[in-house]
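Trainee: I'd like to go over a predicted model; first the sequence, then the structure.
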Amino acid sequence: MKIDFANLTYQYRLYKDEIDEAILKVLNHGKYIMGPEVGELEEKLCEFTNSKNAITCSSGTDALLLAMMALGIKPGDEVITTPFTFIATAETIALLGAKPVFVDIEEKSYNIDSTKIEEKITPKTKAIVSVSLYGQPSDLDEINEVVKRYNLFHIIDGAQSFGATYKGKAEAHYCDIYTTSFFPAKPLGCYGDGGAVLTNSDELAKKTKMLRVHGQNKRYHHKYIGLGARLDTMQAAVLLVKLKHYKKDLALRQEVAKKYSEQLKNVKNIILPFVKNNRTSAWAQYSIRVPNRDELQQKLKESNIPTAVHYPMPLHMQECFQYLGYKKGDFPVAEKVSEEIMSLPMNPYLRGEEIHYIVDKVC
């Protein structure tokens, strides 16, 4: 048996007629930049999340950058975040000349440990970026208590979590700005790069829209230093089709995760994913922890089962962040998890027999 990690080709075949028609429509009207599908997608994203504003953009990284620029993050500011995430979370902070300040993670959820945030706050702290790792929201109420107490901004990096909920609502309702990614392998992915910024603040939405188009408030008049960060119309067309089926795909992801957990729960030396009671995960990944990761990955590879490691090195140990002065041992939970974590194939279309085959080989 040969397993596909994300099964993007199967998904295309499933929705082929709709996707082909949507792409052909764009080719026929020729409005490749900011065409009508972009605005339509933004409306549908608002409907899906019950948010006031959605601004699509060119990638999840640019979504983070736009969010920080809209909030006025500048050189000398400090922004608190997690060291256990994709580099874009902290990279965008550094690109603006601000200082990433890391806080260790919880060992169960792998998200930022909300009990350790307050001790890292200084007069220079401007914002907190929580990351909904693997699709699960952080402890948003606890984070927002700190945010309110110290008059900070809260950005949620939801690159992996679009469609997840916290206390029954979309994450965009628990922060100043929520960002997400439409990278092809994400739960809701396009056929290239793409992302979005969601906010209930009309003021922040207005500024973000300008920043997305070089800070322009009318043609060739620039209020801000901005970016060329638009989502192209073709990607919007693909996402419109996929978004129609997304609730069903999310439900299927839940079923896949449930089957994995049921079949792996009694296996020794494996730590399974843990989702807290008052939230749901979008299950961007199904990640287990094992003491013999390299050996297990090789064995699975020999059985045509692809795996991935998200992420093998915490950000505070990356060469590009050496200037921050962190060292090995500063964030022991993140370091421990990074040595043991590995992701099994996860997509809505994994069949029962495929899951059983994967579990059998893991065992």
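Mentor: Looks like it came in fine. Residues are numbered from 1 along each chain as shown.

Trainee: Please count neighbours and contacts with C-alpha atoms only from this point.
Mentor: Will do.

Trainee: Enumerate every residue touching residue 26.
Mentor: By Cα atoms under 8 Å, 6 or more residues apart in numbering, the residues touching residue 26 are 32, 233-234, 237.

Trainee: Just confirm it is within a helix.
Mentor: Yes. Per DSSP: H, G, I helix; E, B strand; the rest coil, residue 26 lies within a helix segment.

Trainee: Turn the contacts of residue 26 into a markdown table, columns for distance to residue 271.
Mentor: Putting the contacts of residue 26 into a markdown table (distance: Cα to Cα, whole Å) gives the following:
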| residue | distance to residue 271 |
| --- | --- |
| 32 | 46 |
| 233 | 42 |
| 234 | 41 |
| 237 | 40 |
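
Trainee: quick one: which of those residues is nearest residue 138?
Mentor: Nearest to residue 138, judged by Cα to Cα, of the contacts of residue 26 is residue 237 at 31.0 Å.

Trainee: mind listing what that closest one touches?
Mentor: 19, 22-23, 26, 37-38, 41.

Trainee: Output the contacts of residue 26 in CSV; the columns should cover distance to residue 276 and secondary structure.
Mentor: Converted to CSV, these look like this (distance: Cα to Cα, whole Å; DSSP: H, G, I helix; E, B strand; the rest coil):
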residue, distance to residue 276, secondary structure
32, 42, coil
233, 37, helix
234, 37, helix
237, 35, helix
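
Trainee: Buried subset of the residues you listed as a PyMOL selection?
Mentor: PyMOL command restricting the contacts of residue 26 to the buried ones, with burial defined by 16 or more other Cα atoms under 10 Å:
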select buried, resi 32+233+234+237
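
Trainee: Do you have the helices of the stretch 1-150 of the chain handy? List them.
Mentor: Using DSSP state H, counting those that start in this stretch, the helices found in the stretch 1-150 of the chain span residues 8-14, 16-29, 36-49, 60-70, 88-95, 140-149.

Trainee: Figure out which of those is closest to residue 307.
Mentor: helix 8-14 (15.6 Å).

Trainee: So which of the contacts of residue 26 is the closest to residue 218?
Mentor: Closest to residue 218 out of the contacts of residue 26 is residue 32 (19.7 Å), distances taken as Cα to Cα.

Trainee: Touching, that closest one and residue 236? I think so.
Mentor: No. Counting by Cα atoms under 8 Å, residue 32 does not reach residue 236; the two are 9.9 Å apart.

Trainee: With distance to residue 339 added, can I get the contacts of residue 237 in CSV?
Mentor: Compiled in CSV, these are given as follows (distance: Cα to Cα, whole Å):
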residue, distance to residue 339
19, 40
22, 43
23, 42
26, 45
37, 43
38, 41
41, 39
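
Trainee: The structure to be compared is supplied as follows:
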Amino acid sequence: MTQHVWGYLPEYEKERADILDAVDTVFGSGQLVLGKSVRSFEEEFAAYNGVAHCVGVDNGTNAIVLGLRALGIGPGDEVITVSNTAAPTVIAINAVGAVPVFVDIDPDTYLMDVGQVVAAITPRTRCLLPVHLYGQCVDMAPLKALAAEHGLVVLEDCAQAHGARHHGRIAGSMGDAAAFSFYPTKVLGAYGDGGATVSDDPAVDARLRRLRFYGMEDRYYVVETPGYNSRLDEVQAEILRRKLTRLDGYIERRRAIAARYAEAFAGTGIVTPKLAPGNDHVYYVYVVRHPRRDELIEALKAHDIHLNISYPWPVHEQEGFAHLGYAPDDLPVTSRVAKEIFSLPMYASLSDAEQERVIEKVLDVAGRL
């Protein structure tokens, strides 16, 4: 299980006719930049997420960058988030000149420990940035209560949580704005880069639309505020439109795969994901733990099973963020978990036979460690 470990090739074979028709539709439309496909996808994705507005952008990192700027976050402002995340979450904070402030994670779900947030708030704090990691949501009610009490904005990082729900609310509908990635591996993935920022606030929506198009409003070359060239590609938007109609099916299949893993590894040394109260998980990745993770992963390579780690190096331990001044022990749960977690194959096109082989080999190898 190497090249198609995240399911691109099997998915493409199954959906090839529709994907190529999407490409032909755009090329034949005469609208290659911010045309009908982008507008339609924005409307449809906003409706799916129960929000009023969606702005398609070029990637998930810039979805966060533009989201922060549209919410008024800039140089010197502090943004509270987690270190157990993909580096782009923090890179985006840095890109707007803000300062990332980390809190530790829950040892069972690996999500933001909301109970630690209040102690991290300072007079410079302006934003809370929860990461709905691995496919399930952070506990949003107490986080939003803190935001309201301290006059902070909330930007949800939903890059890994398309379709996830928290007490019935869909990811992306609970903050002041939310950022999504459509990188090919995502639950809703494009065939290249792509992203979107959503909001219920028309003023935030208007700022986002200016920011993604150089800072211009209606007239070309008239810049109202310096922005970016950060437009969702028309071809990717049309592909995403088609795939959006299949998103719930992708999620259903992922949950079935997760259930089989949970049953197979119950009572073993493999610690399976814990579902937080009120959450409907979409299993973007299926993250498990084992105290001898590195040995287990290395042994499985002999069976052509190559597993990923999400994430082996917490952001606060990486050289590029040394200037933030964190030591590993400052976030003890994050640092400890990073030494044990790894991801089993998880994608909608994973076959039952492929999964059974993974389960068999993991149990065999783990049983001999």
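Mentor: Perfect, thanks for sending it. It should be emphasised that the depicted structure is a prediction, and the values quoted were computed from it without experimental measurement.

Trainee: preserved in the second structure, out of the contacts of residue 237 of the first structure?
Mentor: For the contacts of residue 237 of the first structure, the contacts that are reproduced in the second structure, applying both residues aligned by TM-score structural alignment, their matches' Cα atoms under 8 Å, are 22-23, 26, 37-38, 41.

Trainee: residue boundaries of the strands in the second structure?
Mentor: Using DSSP state E, the strands found in the second structure span residues 53-57, 78-82, 99-103, 125-128, 153-157, 165-166, 169-170, 177-181, 195-199, 279-280, 286-289, 341-344.

Trainee: quick one: the fifth one to chain centroid distance?
Mentor: Think strand 153-157 of the second structure. When C-alpha coordinates are averaged (Cα atoms, centre = their mean, to the nearest Å), strand 153-157 of the second structure and its chain have centres 13 Å apart.

Trainee: next one: the first one
Mentor: Centroid separation between strand 53-57 of the second structure and its chain, computed with Cα atoms, centre = their mean, is 16 Å.

Trainee: and the direction of it versus that of helix 60-70, what angle?
Mentor: If you take axes from the mean of the first three to the mean of the last three Cα atoms, to 10 degrees, strand 53-57 of the second structure sits at 130 degrees to helix 60-70.

Trainee: Could you list the buried residues of strand 53-57 of the second structure?
Mentor: 53-57.

Trainee: Which other helices and strands does that strand contact?
Mentor: On a contact count with 3 or more Cα pairs under 8 Å, 6 or more residues apart in numbering; DSSP states H and E, strand 53-57 of the second structure meets helix 36-48, strand 195-199, helix 202-212.

Trainee: post-alignment, that strand versus the first structure, mean distance?
Mentor: Once fitted to the first structure, strand 53-57 of the second structure is off its aligned match by 0.7 Å on average (mean Cα distance after the TM-score superposition for the first structure).

Trainee: can you check the fifth one too?
Mentor: Once the two structures are superposed, the average separation between strand 153-157 of the second structure and the matching residues of the first structure is 0.5 Å (mean Cα distance after the TM-score superposition for the first structure).

Trainee: who touches that strand?
Mentor: 64, 67-68, 71, 89, 126-132, 144, 147, 171-172, 174-180.

Trainee: which residues does the residue nearest the centre of the first structure contact?
Mentor: The structure's the first structure has its C-alpha centroid closest to residue 159; by Cα atoms, centre = their mean the separation is 1.6 Å. With contact taken as Cα under 8 Å, 6+ apart, residue 159 of the first structure is in contact with 60, 132, 179-182, 186.

Trainee: Next: residue 214 of the first structure.
Mentor: Neighbouring residues of residue 214 of the first structure by Cα under 8 Å, 6+ apart: 222, 224-228.

Trainee: now the closest residue to it other than its chain neighbours: how far from residue 217 of the first structure?
Mentor: Among residues not flanking residue 214 of the first structure along the chain, residue 226 sits closest, at 3.9 Å (Cα to Cα, 6 or more residues apart in numbering). Distance, residue 226 of the first structure to residue 217 of the first structure, using Cα to Cα, to the nearest Å: 11 Å.

Trainee: Overlap of the contact sets of these two?
Mentor: What both residue 226 of the first structure and residue 217 touch, as defined by Cα under 8 Å, 6+ apart, is the set residue 210.

Trainee: For these two, work out which one has more neighbours and name it.
Mentor: residue 226 (21 against 16; other Cα atoms under 10 Å).

Trainee: What is the burial count for residue 2 of the second structure?
Mentor: So residue 2 of the second structure, with other Cα under 10 Å, has 10 neighbours.

Trainee: doesn't residue 304 make contact with it?
Mentor: Yes. Between residue 2 of the second structure and residue 304 there is a contact at 6.9 Å, judged by Cα under 8 Å.

Trainee: Deepest-packed of the helices of the stretch 1-150 of the first structure, please.
Mentor: Greatest average neighbour count among the helices of the stretch 1-150 of the first structure goes to helix 60-70 (a mean of 26), per mean count of other Cα atoms under 10 Å.

Trainee: once aligned to the second structure, how far is that helix on average?
Mentor: Helix 60-70 of the first structure sits 0.3 Å off on average (mean Cα distance after the TM-score superposition for the first structure).

Trainee: by how many degrees do that helix and strand 125-131 diverge?
Mentor: Using the same axes, to 10 degrees: helix 60-70 of the first structure against strand 125-131 is 160 degrees.

Trainee: Any chance you could list what contacts helix 60-70 of the first structure?
Mentor: With Cα under 8 Å, 6+ apart, helix 60-70 of the first structure has contacts from 57, 88-89, 92-93, 96, 155, 157, 159, 177-183, 193-197, 204, 207-208, 211-212, 229.
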